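Visitor: Got a sequence here, can you model it:
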Amino acid sequence: MSPRAVRGPAAVTAVVASALAAGLLAAPQSASAAEVRIHDIQGSTRISPFAGTQVSEVPGTVTAVRAFGSSRGFWLQDQRPDRDRATSEAIFVFTGSKTPSVAVGDAVRVSGTVSEYYPGGADAGLQSVTELTKATWTVESSGNELPAAFPLKPATVPDRYAPDAGGGSIEGLRLRPNSYALDRYESLEGMRVSVEDAPVVGATTPYNELWVTAEPGHARTARGGALYSSYRDPNSGRVKVASLIPFAQRPFPVADVGDALTGTTAGPLDYDNFGGYEIQATTLGALEDGNLPRETTRAQKADELSIATYNVENLSPKTAQAKFDRLASGLVHNLATPDIVALEEVQDDNGATNDAVTSAGATLKKLTDAIKAAGGPAYEWRQIDPADDQDGGQPGGNIRVAFLFNPERVSFTDVAGGDATTPVRVTDKDGEAALSASPGRIDPGNPVWKDSRKPLVGQFSFRGRPVFVIANHFNSKGGDQGLDSRFQPPARGSETQRTGQAQAVNAFVKKLLAVDAQARVVVAGDLNDYQFSPALADLTAGGVLTDLVTGMRKDERYGYVYNGNSQVLDHILTSRALRRPDYDIVHINAEFADQSSDHDPQVVRLKP
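Guide: Now for the predicted structure:
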């Protein structure tokens, strides 16, 4: 049972009032108990025509009870549906922190206030849940048979995801459940639904949730996930599964991508701000282990330079030693000891303690010690401490990017002068590109880096040849409207800053290539955006860089899993002089419930 399923009292928001004023919704009406049924309350749009009004003696059968947390209540479903596919036949009766005195199978009549609850608040941009609040009820009979669950499957879930409102709200539009997946799910809000033999496409989270797909044949990855490869196709069959079954009676399954919930998984269809539509399961399928292996990559040859990127997820000396050990094992064994590693999310020496400490020597020493203990080399590191609380991330953590390198295989060209605020410049040394500072930060005063990590560039030497590596961690997608937003298509507000960051890095690479067209440049890191995004288009503009993920087989283009979508956020890009790169995304984290990071690392092998 998820501790995240909590909320305060439901209320009619200003969103509903403005929709009514604009004429997008029918005005509330009063009706006697004999006239009002659940499908009347739900209506044929996303907002109830009775929002804010009192209803009395609404009949239905209790199909499930949430008896935990501060969002307790029960789902009520009408046994006498209407013929309108747009109108849901069920509703959630919200009782706050009080456990309702009803049982599954009770036939009840409920009186209360019709409310629209917006998970995360109205400003989050998500859809609402129609509820009955301040409710009273009477039980008329018990032990009644439950209505059949609506099957979610390819024939019932449309491939098209949502109507296009030009970025505006779709709340006032009549639901078209045969045309759009979001409309289908909304038309089933609160109703019993089911999936059969459902593939797991998002591993079990610490909150006891997982993701399955109701469209097993649609856009699958090579390892069983749901591939997110364009804005046009968010994979409409994805649905989250939580459980209403007491864990003492049935522990929640610990599943990885590639597993399956065999048999029937069924329960009322709910909606929350941590992933949209979810089945609150009263029946859970049996977990079938897909035995998904963690990948390993081949070792580099003597004449190959291997460069990796790895988001180590808020790593600090306060992090458990077990995580350091697992990261180290992954670098040594799964990534075959890369010559250079671009790290992201390296925190300062006291982690999230919010004080003036910005150094990260203790963090990096703990990691390199763990690597050596795992049988790896004695890595050295280079990085620049950020100005305190200027680079975003967890408050007090001062996350930054950093380089590890194996001095037995590669050397670092140290040039003094790099600090948090001084921009590194490209210099000309007898026709060869060089750096005014190595390591150095790219354009740190540019507003595009506000509250975000500044890129770090360093010059390395491999077999006598210079190689420039730029480590990056672009701004996150925080604040973007979700795929299941009531605004369609959803706004991606964070994209503006990332495109500016991409342009800044692209401009720096062009300066290197202006001095030496054959400069060997590798851009790597967590760019927080997709290979088909405007940011990546700007980063590769002019053909100065190639995004290596685009050369992979389509069903292998992912290294992060979010809400059941396997997608690309991390990248390695190379300049033209680095021909025939051998690139690999090494799947050891993102698809698994047991992770050392939420990102998969990547590695490229080059012959400079």
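
Visitor: Please make it C-alpha for all contacts and neighbour counts, starting now.
Guide: Fine.

Visitor: Tell me which stretches of the stretch 451-600 of the chain form helices.
Guide: All helices of the stretch 451-600 of the chain, identified by DSSP state H, counting those that start in this stretch, fall at 495-515, 534-539.

Visitor: For Ser111, which of those is the nearest?
Guide: Nearest to Ser111 among the helices of the stretch 451-600 of the chain is helix 495-515; the distance by C-alpha to C-alpha comes to 45.8 Å.

Visitor: For the helices of the stretch 451-600 of the chain, could you give me JSON lines that also reports mean neighbour count?
Guide: Below are the helices of the stretch 451-600 of the chain laid out as JSON lines (neighbours: other C-alpha atoms under 10 Å):
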{"stretch": "helix 495-515", "mean neighbour count": "20"}
{"stretch": "helix 534-539", "mean neighbour count": "21"}
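
Visitor: Mind checking these for the one nearest to Met191?
Guide: Nearest of the helices of the stretch 451-600 of the chain (C-alpha to C-alpha): helix 495-515, 36.3 Å.

Visitor: all strands of the stretch 101-250 of the chain, in order?
Guide: Secondary structure of the stretch 101-250 of the chain by DSSP state E, counting those that start in this stretch: the strands cover 107-117, 129-141, 150-151, 192-202, 210-213, 226-227, 238-243.

Visitor: and this one, so I can compare the two:
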Amino acid sequence: MFATCIVVINPQRWVLGLALILLSSAAVAGAGQCGDPGTTALDRIAGVDGAPLPEGREVIIEAPVSASFPGQSGLNGFFVESDMPRVGLFVYAPDVTPGAAPKPAERWRLQARTGRYRGRIQLERLEGLVHCGAEPVKPTAVPADTLDDPADFANRLIRIDGPLTVTDTYQLGRYGSMRLAQGGRAFARNTGIKGGTPFPVVLDDGSYRRDPRPVPYLDETGVRRAGDRLASVTGVVTHAFGEWRIHPVAPPAIRSANPRPVDAPRRPADSALRVVQFNLQNYFIDRGGRGPATAAGFQRQRTRLRATLRALDADLLVLHEIQNKPAAVDDLLDWLNEDQPPGQHYQATLSERSAAVIRTVMLFRPSRLTQRRAARHADEAHARDPIAAVFEDAQGEPLVVAGAHFKSRGGCPEHGDVDRGAGCWAERREAEADALARWLDDWVEADQLAEAPVLLLADLNAYAEEQPVQRLVEAGLVDQLAQRVPAPQRYGYVYRGRAGYLDHVLATDSMAARIQALTSWAVNADEPAYLAREGEGVWRASDHDPLIIDLK
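Guide: Have a look, this model is predicted:
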């Protein structure tokens, strides 16, 4: 006679019972008792030295639990791992409640059947569980710079020693996961910036549920930003939804290395003018299309964008992704000017427009600038019209500012202008750059574009080394971000874990001589995407960071 703990599972109704009872060895049905012969080794089930066992094969195993994520709030199961050789398997147990589930560092004997889920070998259809005492699993130490193939550690408990950099928080609020990079922040190709290398394992949260609340991995201020640092994490590596993931068994060691810049960049004391470029991420006054789906969501968007723009206190605004409707521009002006003294009011440079879903608008303060003329470039090359205006400042100095927003990198056609390494529609954007350069060269009324004081603020949807940017450089404009901003800070947008800058500040030499400071306000790109719906204040009010140009 001996004492043991059994979970008996009725195979007809899959009903659990947990009992601590006295029984003889003959009383343990199905799984048998701890130490009995007739078990199948984990490496035999997984096919380490041959073919794995086919699906549906009934097996009995006895092994320690390395990690447990029970219930629908977890992974509906637990992991077991053998020592010689080191092999891990997932045990799918959706009917085992969290209170009755096997726990890490416990040894269990179980009867189940072999199965597959999206190609992963697992055990399922449990028929009995017997607790066999304590047995901890020591995690395998894996330095981050040696983890080349996560498949070598599939379903095993490991400790990854960094440092690693959080390089993307986009899915943090949706699925509780973050992308990492080794050697610093990862940058998009064609940026001309050598950044870190994307790490082959996603940091997950021990669950595949949507919209986990509370959101995991937040710091003491309630946020987790790209650029933060992970020192180490211990968890089980597994493959799901097309990627290798690590589900921690203890809170990972993450340091907030990229804190929020609470205050907007200060204007230099002797700055004459401040110019801001900002993509508002679909500012639409109508519901049912782009932008927030509800009136309440739209009001939140307005409030948060107003907080951002008022904090920046620009004399001239170049804004992208505005609904191509005069009422949308009027709405912008209404809340920008509301409760402001007349000297702070804005007006639009022009109202003409071509047919398009979105547009770029230019707003300026007449108290600071005098507009001499303005125009748009309606050309078949353009997805939406570039605009330009000639101003004079308080000293009578001329200033030519142009704004443009080129064709998106997404939505590839089936044939033709597909992604060949520079995103979809690269040829279209190249044609847009050529058309814009020709137009500006004619419109500025100078012998050559390079001789005029021109400042081009454009979301080119192209990175610095791609042809649209290079064509504009060849026309006489200079990439001011590349000239003035250190490489690690040269980004304002993050896509699939890679940072870069699609929003450009290009200037002729005579205009560049007037630039006193050029910076961004990193309030959006590093922030988790769920804050677009749930955040407050300036944080993730858009998916692009605003660019600030202070002129002498």
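
Visitor: Can you say which of the strands of the stretch 101-250 of structure 1 is packed in most?
Guide: Each of the strands of the stretch 101-250 of structure 1 was scored by mean neighbour count; the highest is strand 226-227, a mean of 30, by mean count of other C-alpha atoms under 10 Å.

Visitor: what's the mean gap between that one and the aligned bit of structure 2?
Guide: Strand 226-227 of structure 1, aligned to structure 2 and superposed, deviates on average by 5.0 Å (mean C-alpha distance after the TM-score superposition for structure 1).

Visitor: Which elements pack onto that strand?
Guide: Under the contact criterion of 3 or more C-alpha pairs under 8 Å, 6 or more residues apart in numbering; DSSP states H and E, strand 226-227 of structure 1 touches strand 565-567.

Visitor: so how far does the strand it packs on sit from its counterpart in structure 2?
Guide: Relative to structure 2, strand 565-567 of structure 1 is 3.3 Å off (mean C-alpha distance after the TM-score superposition for structure 1).

Visitor: what packs against that strand?
Guide: Using 3+ C-alpha pairs under 8 Å, 6+ apart, strand 565-567 of structure 1 sits against strand 192-202, strand 226-227, strand 560-562.

Visitor: follow-up on the earlier one: closest to Thr262 of structure 1 out of the strands of the stretch 101-250 of structure 1?
Guide: For Thr262 of structure 1, the closest of the strands of the stretch 101-250 of structure 1 is strand 192-202, at 4.0 Å, according to C-alpha to C-alpha.

Visitor: Can you name every helix or strand that the closest one contacts?
Guide: Packed next to strand 192-202 of structure 1, using 3+ C-alpha pairs under 8 Å, 6+ apart, are strand 150-151, strand 210-213, strand 260-272, strand 565-567.

Visitor: out of these, deepest packed?
Guide: The densest packing among these, expressed as mean neighbour count by mean count of other C-alpha under 10 Å, is seen in strand 210-213 with a mean of 29.

Visitor: Which residues are in contact with Leu490 of structure 2?
Guide: Not quite, residue 490 of structure 2 is Arg, not Leu. Leu481, Ala482, Gly500, Tyr501 (C-alpha atoms under 8 Å, 6 or more residues apart in numbering).

Visitor: Identify the residue of structure 1 aligned to the third one.
Guide: When the structures are aligned by TM-score structural alignment, the residue of structure 1 matched to Gly500 of structure 2 is Gln567.

Visitor: And for the second one?
Guide: In structure 1, the residue paired with Ala482 of structure 2 according to TM-score structural alignment is Thr550.

Visitor: Identify the residues contacting that match.
Guide: By C-alpha under 8 Å, 6+ apart, the residues touching Thr550 of structure 1 are Gln531, Arg557.

Visitor: Now do it against Arg520 of structure 1, distance only.
Guide: When distance is defined by C-alpha to C-alpha, to the nearest Å, Thr550 of structure 1 is 20 Å away from Arg520 of structure 1.

Visitor: Need the helices of the stretch 451-600 of structure 1 in CSV (columns: distance to Gly290 of structure 1).
Guide: CSV is the format used below for these (distance: least, C-alpha to C-alpha, whole Å):
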stretch, distance to Gly290 of structure 1
helix 495-515, 36
helix 534-539, 34
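
Visitor: Out of these, the one nearest Leu606 of structure 1 is which?
Guide: Among the helices of the stretch 451-600 of structure 1, helix 495-515 sits nearest to Leu606 of structure 1 (C-alpha to C-alpha), with 18.3 Å.

Visitor: on contacts alone, who are the packing partners of the closest one?
Guide: By 3+ C-alpha pairs under 8 Å, 6+ apart, helix 495-515 of structure 1 packs against strand 426-429, strand 432-435, helix 534-539.

Visitor: ok, average deviation of the next helix or strand after the second one from structure 2?
Guide: Toward the C-terminus, strand 432-435 of structure 1 is succeeded by strand 440-441 as the next helix or strand (DSSP states H and E). Once the two structures are superposed, the average separation between strand 440-441 of structure 1 and the matching residues of structure 2 is 3.0 Å (mean C-alpha distance after the TM-score superposition for structure 1).
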